Every structure is written in C-alpha cells, then in structure tokens.
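Asks: Pasting a predicted model and its sequence here:
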Amino acid sequence: MTVIELTEHGAALSVPLDDAAGRALLAARLVEAAPDPYRPGRWRVKAGGKVGVATVAVPGGEAVTVRIVPKVPIARLLFLLGYSLSAKGWRNEEVRLGEESELLPALARLFERQAEKALRQGLLQGYRSTEETSLVVRGRIREAEQIRRHHGRLIPLEIAHDEYTSDIAENQLLRAACERLCRLPGGIPHDVRGRLLRLRVRLADITLLGRGQELPSWRPTRLNTRYQNALRLAELVLRGASVEHRPGDVTVNGFLFDMARVFEDFVTVALREALADSGGHCALQATHHLDERQAIRMVPDFVWHADDGPPLAVADAKYKAEKPAGFPDADLYQMLAYCIALNLPEGHLIYAKGNAPHAAHRVRHARITIHQHALELDQPPAGILAEIEALARWLVVVAPV
C-alpha cells in the first residue's frame, strides 16, 4: 500500500504513482492531484481543507492511503469540534492528547476513554417503541396493519408496544462508532484498538446500524448525563467517517473533517453563546434574500436579531479567504450584499489568523463598513473564547438602536 503524508493547505508533493493510482486519487476528490510535468511516473499531490485519513482503492492495483495533518494542534481541533456540539466543549485536562500527532488516533483514544467512563455503571436502559408481528397481544393492536397484511385473520397479530431495554439509541450510537473506528484504515494504537474491541464485546447485544442508515436521534436528559460526552464523540466519529463512497469505479474508505466547516460551526456557536445575555436571538445559516422578489437567496452564517425581529449584526466565518479567478475580494463583495439586504451599517468577516489580514473597509457612497477579524486558533481554549467574547462585545456596542 502506498502512503502519502500531507499537511492541510501545505505545499504540493511529488510522489511516485502510476497513472491508475493517480487517476483514482483525482477521482476521489479528496486532494488535488495532477501528473508531474517534469518527472514522469510521479504525480503532484496537494491537500486542501480536509484533514484526517482516507484509503482509495485502485482498480487492479495497490491502494493509496492519504494522511492529512491539520495545521492546528490536535487537542485544539478536538476542542473546536466539541464546542460546536456543546457549549461546554471538551475541558483541556480531559483531552491530554499531546502524544498524538494525527487526528484519528487522538479521536479514537478520546472516544474510548469517554465510552468506558459512560459504561462504567453498566449499559443505560430505557423505553423503546417497537412494532412487530406476534402470536400474543402485547401493547396495542395496529388495526390498519392487521387488516392490510392479514385480511381479517385473528393471528398473527400486528402490535405496537414500549419495551424497557438496553437496545436504545444511545447504545446503538456507541456501538456504531466503536465498530467504525475498528474498521478504519490503520493508525489506531494497539492499546486503544484492544480497548475498543473490549467495548464492542460489551455492546454485542445492541443492534448494529447498517451502512448508510440514518443515525438514531437522542436528546440530553438527566438519565443519560454520564453518556453525553461519549455520544457527542460518537456522532463526530460517525460524521467524519461518512467518507465511504464509490465515485465511479473508485472506492474510498476514510475519516475526514472539512476544516472550513469545523471553523464555521465553532465560530457561530461560540458567538451565539457569547451573546446569550445580550437579548435578542441568533440565527445560524438562515435564508435571506437580496432582492425584493426574493429570487436571490443568501445564507449568512450568523445573524443577530433584536427581540422584535430586525437584524442587529451579520457575520460570516471564513477559514480561508476566497479568491476565485477574477474576484480576489469575493468575501468582501458577499458581505456587502448581506449588509445591503439586511440594512446594516457594518458586517463582519471572521478568519482563522494567518489566512487573511485584520482590516476594516469603508465602502464608498454606501456608508457601510466591512470588518475582517483574525481569530488565533493556536492558543489555549480560554484565549480563543476570550477573542470571541471581545467580538461579541463589539457587536453589542455598534448594534443599531
């Protein structure tokens, strides 16, 4: 198996690949790939904004595994991921993953710790609604199904009942994440894999979710408090492990996160939490329209509204500045459109530091100012949240009365 080590948005590497492997890598759309014009038998491969690991099967050839390391420290990335699911995030002392240099081993270790902690008091049990065919009455008879399936016969019976069982959504998610981590391509330390296998044995009687099956829903309650960190991690594992598809004849199996989406989720959730005591309400990824006929949709990442409805502030999270050919300032044009449509004098673009400058632009003849903020991710979580809180205070001060 060929293994390619890359860094997120790093320089392109020239690697030895035959044409079949290069074309498979290109078709998988995980990285940028093109034949090296100066070195026959090699391809230039460059990572974009996805981080993690993926294996691409090459028809009739050797599989290619791509490992993409994020620019931010692994523990910091896990904090961003956790905060987007819960405002409490992951406490830094709980992560302790400085020894891991890749995302998959770090997440596997953290999941195993949290799942073991969740199951320490035994499997959680609860009521599950079940519909089945039975020879005895239990619960209630589904009359419509009884008539449709059995045409007036008395038995078997179509019934519905609530069953008190451990085979509930919470345990199904833990088992699915455990199974998925055990199947992912390499990279998980032997000690962690061994503990995952033991967890899988403890969950052996729980229904295994099929590939592509919709994940069961759960909600935080007093009863599942001890499960909640493990469940949020399970959802991260299953969401990141969704890179499993067949584009044409190429099979891809992997675990990847899109850093732009991770950054966007973190910024919008953290900003909403920072404004929680300032009144009004925040809309994330809500639809607005640029024109009066409502034909041109706009979806700003974050809009803060007053209690009575009017917008007070608009912001967009941009992990990396968009500079398509011919439109080097596309982000600024987009924010200008948001400000005009929402009738706001100021708009805010929030970048990861190092990907865009920190500046303010006063638009001619429009009385609109567009701010570009730079959020430093390579610092402790408390520092990142302090920068978000400072931005929230700014929004409060400049909000139109």
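Replies: Yep, it's here.

Asks: can we go C-alpha only for contacts and neighbour counts from here?
Replies: Fine.

Asks: give the contact list for Met335.
Replies: 316, 347-349, 370 (Cα atoms under 8 Å, 6 or more residues apart in numbering).

Asks: change it to 10 Å
Replies: 300, 314-316, 341, 346-349, 369-371 (Cα atoms under 10 Å, 6 or more residues apart in numbering).

Asks: Take this one as well and set it beside the first:
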Amino acid sequence: MKLDNYVGVICTPCGTTLEVLPKLHELEDSVAGSRALLRKLIQASLNLSAREVGQAAIERFDAPLSEWVMRRFLDELDTVVKRGLRFDYHRLEEELPFVRGQLDLKAQLRQPPGKAHRFHVRHDVYLPDRAENRLLRLALERVRVATQDPDSWRLAQELSMRLIEVPSSRHVPGDFRAWGSDRLMAHYRAVKPWCELILNRLMPLAVLGVHQGLSLLFPMEKLFERHVAAWLRQHVLPEVGIRTPAASEALCLHLDRPMFRLEPDVLLRMGAVRRVLDMKWKRLDAGNREQKYQLSQSDLYQMFAYGHKYLAGAGQMALIYPRSAKFSQPLPPFDFNGGMRLHVLPFDLDRDELVGAERVLAGFSDRWSAVPKVDGAVLCAIETKLS
C-alpha cells in the first residue's frame, strides 16, 4: 500500500487501525509530537481561530486523529445544544377531528358525507427540522457508531437523546448549501467545519467504516500550503492583497483562449510590487550541492513560468519547504536572467516562523524593515548591487 503524501487514519474492515503521521524530524520524531503537528495543520486548514481552538487543547488530547476529530465535533455540538437549537416553522396539511390553523375549503368541500366531522386544515408547527440540525444529527450518528473512546461514546449517546426529534439528513450537499449564516446562527459557526470533515466534504479521500471506525486521509502538501498561507495573513500589513491561490494567468493562448492555467499558492500584492510564493512538502539537504540540494528541476521551471507571467520577468519569488535538520537556513538565491530572483526558504513548523522572511516580505510587514515602493525590476537590481 502506497500513500504518497497522505497522512491520517485508516480503519480496515477487520477493525485494524493504521495511523499515518507526518515525519518532520529525523531523530526527534515522536507519536505525540507528530499528532500535535498534524492537528495544528488541520485546524489551520479548517480556518479555525485561536479563540475557538487553543494550543492547550491540542497537547492534552493524546489519541488518534479520528478520535480527536470526533471529540472536537462532540464538544462543539454539546455547546450548540446547551445554547439552544434553532427551530423553524413548517406548514402541515392534515385531516383532524377539530379545526386547527386554517381550514382548507377546497378539500373540505370534497369531503364525503360520512366524514363531514373531519376537517382538512393547514397549520404551522415549530420544529427543529432544519438543514443545519439534520446534518448535525447525521454526523452525530456516524460518530456514535465509530468512536472507541468511552467518554466520547457516552457524550454521543446523551446528545443523541437530545436530538431525537431531529431527522437525519438525506441530501448532504443540498443541506450544506442551505446552511444559514445570519446572526441567529452564529453559535453554529464553530461546529460546521467539524461536521463537514466528518461528512467527507473537505478532504478528497475519506472512507467511512459502518461498524469499525472513521477513516480520514489528508494531503500533507495541501495542509502545509494552507498553514503557511494562514501564517502570512497574520503577519502581512492589512493593505497587502493576498490571493491563495492565484489563477489569473495562463501559460499560453490557444485559439485566443488561455490554456494551461498557472496557479501559484500565494500571490502578494501591494501597489505595483508583487511577490510569488509556492509551498512544497519535501525534504531538502542544504549541504548536498552536488545533488542540487534535492531540489526538483520541474519546481524551478514552474517558478520560472510564474515569474514571467505574474511578475513580468522581474521581481522576487520564494519556494517554501518545511524546516529540518538538514535544511535550517535559506539557500543562496537563484538568479534568473532579467532581474528575477528565487529564494528557497525553510518554514519552522515547531515555532511557526518563516526563516529568511525578510528576503521576500520586506515592506509587506512591520516585522521586517521596509523597502521603498518601487518597481520590481528596479528593486531586484538594487538588491543585486548590494549583494
């Protein structure tokens, strides 16, 4: 079995659980540390704020990924239930021995003589049968069957009794489209990402075991990209425009239509100055220059195309890789003809820090010294002259 860059948990039909964790360090790797790293990256991918999820909650929960996801969902659902489920009015049409609501005259006139004492009425009933509650009920049932943790199972049983009046969703995509976003649904906002995760909407590969457990596989490269993009949003100036990913340029035109779309992971723009950044989940070896530091030639070709299309052939770009023992400092810059420069930078996932960020983020953030807002080609020429 080959998983490539996927990490997560696989539950086999026989009940065996395989946990695939990211290997970031060569000697210091531990199960607890890898689990904490994976949870942190998933939270960044779900766009959860620090107020909703704290670091302490990550460190104290030492369990497989699937159990952690289910426990987070149950905790958020418990909060929603305690604050109160949202109800909605539903129009019912039925035949009753008394008048309730509005009398349906057309149906009543067609009533046979032997049933004249029965009334066709329309009335509204205030029920918790809403799209959001139906999705939560379906996710809760899957968690209740899949969890192996006694505390999670006990909480799932209790919540299931509280939601006994809510039917399960029969059309998941349609109910997610109908999920409300008004202020009355604000307390549902924290539980939605976990519900989406359990119902297999966010990750491209997820398998649900009916009796054995919940299987989740995440593309590690996508988690790394989203984590770095979330870090950038927190550290650049408010006036900096961020596109993740950018998709406005193509490699060529064919019959006057763009073909082969170019999509760098991050495009930063402030005035006329742009920066192109791309993230790769690969290991580099800064001491192995003979093997080109383990860089892929196709990655540099890709950045070359990004630079010509998004930076007009002149400016600063960066390839960002995870920091490791063999790659702890930025590599010397790679110069392309025409004033285009590529920086290869390590991102420290333990400390959440981009090493050498001043090379590409100078002027885009208060943390690093500002540079004059000049054209990218002029700025690159100045930096080359100084170096």
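Replies: Done, it's in. Since the structure is predicted, the reported quantities are computational estimates derived from the model, not experimental observations.

Asks: Now go through the contacts of Met335 of the first structure and say which are in helices.
Replies: Among the contacts of Met335 of the first structure, the ones falling in helices (DSSP state H) are Ala341.

Asks: Quick one: the strands in the stretch 101-250 of the first structure, in order.
Replies: 126-134, 140-141, 157-165, 244-245 (DSSP state E, counting those that start in this stretch).

Asks: Please check the contacts of Met335 of the first structure and keep the buried ones.
Replies: 300, 314-316, 346-349, 369-371 (16 or more other Cα atoms under 10 Å).

Asks: Among these, name the ones in strands.
Replies: Applying DSSP state E to these, the entries found in strands are 314-316, 346-349, 369-371.

Asks: farthest-separated two in the residues you listed?
Replies: Across these, the longest distance by Cα to Cα is 14.3 Å; it joins Asp316 and Thr369.

Asks: rewinding a little: adding distance to Ala57 of the first structure, write the buried ones among the contacts of Met335 of the first structure out as JSON lines.
Replies: Listed next are those as JSON lines, based on distance: Cα to Cα, whole Å:
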{"residue": "Pro300", "distance to Ala57 of the first structure": "38"}
{"residue": "Val314", "distance to Ala57 of the first structure": "44"}
{"residue": "Ala315", "distance to Ala57 of the first structure": "41"}
{"residue": "Asp316", "distance to Ala57 of the first structure": "37"}
{"residue": "Glu346", "distance to Ala57 of the first structure": "49"}
{"residue": "Gly347", "distance to Ala57 of the first structure": "45"}
{"residue": "His348", "distance to Ala57 of the first structure": "43"}
{"residue": "Leu349", "distance to Ala57 of the first structure": "40"}
{"residue": "Thr369", "distance to Ala57 of the first structure": "50"}
{"residue": "Ile370", "distance to Ala57 of the first structure": "46"}
{"residue": "His371", "distance to Ala57 of the first structure": "45"}
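
Asks: Name the nearest of the residues you listed relative to Trp218 of the first structure.
Replies: Distances from Trp218 of the first structure to these, taken by Cα to Cα, are shortest for Pro300, at 28.3 Å.

Asks: Residue in the second structure paired with the closest one?
Replies: Residue pairing (TM-score structural alignment): Pro300 of the first structure is matched to Pro264 of the second structure.

Asks: Then Glu376 of the first structure?
Replies: Under TM-score structural alignment, Glu376 of the first structure pairs with Asp348 in the second structure.

Asks: Skipping adjacent residues, who's closest to its match in space?
Replies: Arg323 (5.0 Å; Cα to Cα, 6 or more residues apart in numbering).

Asks: Compute the number of surrounding residues for Glu163 of the first structure.
Replies: Neighbourhood size, Glu163 of the first structure [other Cα atoms under 10 Å]: 14.

Asks: One more: the one 10 residues further on?
Replies: For Leu173 of the first structure, the neighbour count with other Cα under 10 Å is 27.

Asks: my guess is Lys40 of the second structure meets Leu65, correct?
Replies: No. At 11.3 Å, Lys40 of the second structure does not count as touching Leu65 under the criterion of Cα atoms under 10 Å.

Asks: of the two, who's got more company?
Replies: The neighbour comparison of Lys40 of the second structure against Leu65 (other Cα under 10 Å) goes to Leu65, with 25 against 21.

Asks: Residue in the first structure paired with that one?
Replies: Leu65 of the second structure maps onto Leu103 in the first structure, by TM-score structural alignment.

Asks: and if you look at His308 of the second structure?
Replies: Match for His308 of the second structure (TM-score structural alignment): Ile340.

Asks: Next: His235 of the second structure.
Replies: Looks like His235 of the second structure aligns to Ala274 there (TM-score structural alignment).

Asks: hang on, that match packs against Arg393?
Replies: Yes. Taking contacts as Cα under 10 Å, Ala274 of the first structure lies within contact range of Arg393: 8.4 Å.

Asks: Compare the two and say which is more crowded by neighbours.
Replies: Ala274 (19 against 15).

Asks: Please name the nearest non-neighbouring residue to the more buried one.
Replies: Ala274 of the first structure's closest residue in space is Glu389 (Cα to Cα, 6+ apart), at 5.5 Å.

Asks: I appreciate the help and will end here.
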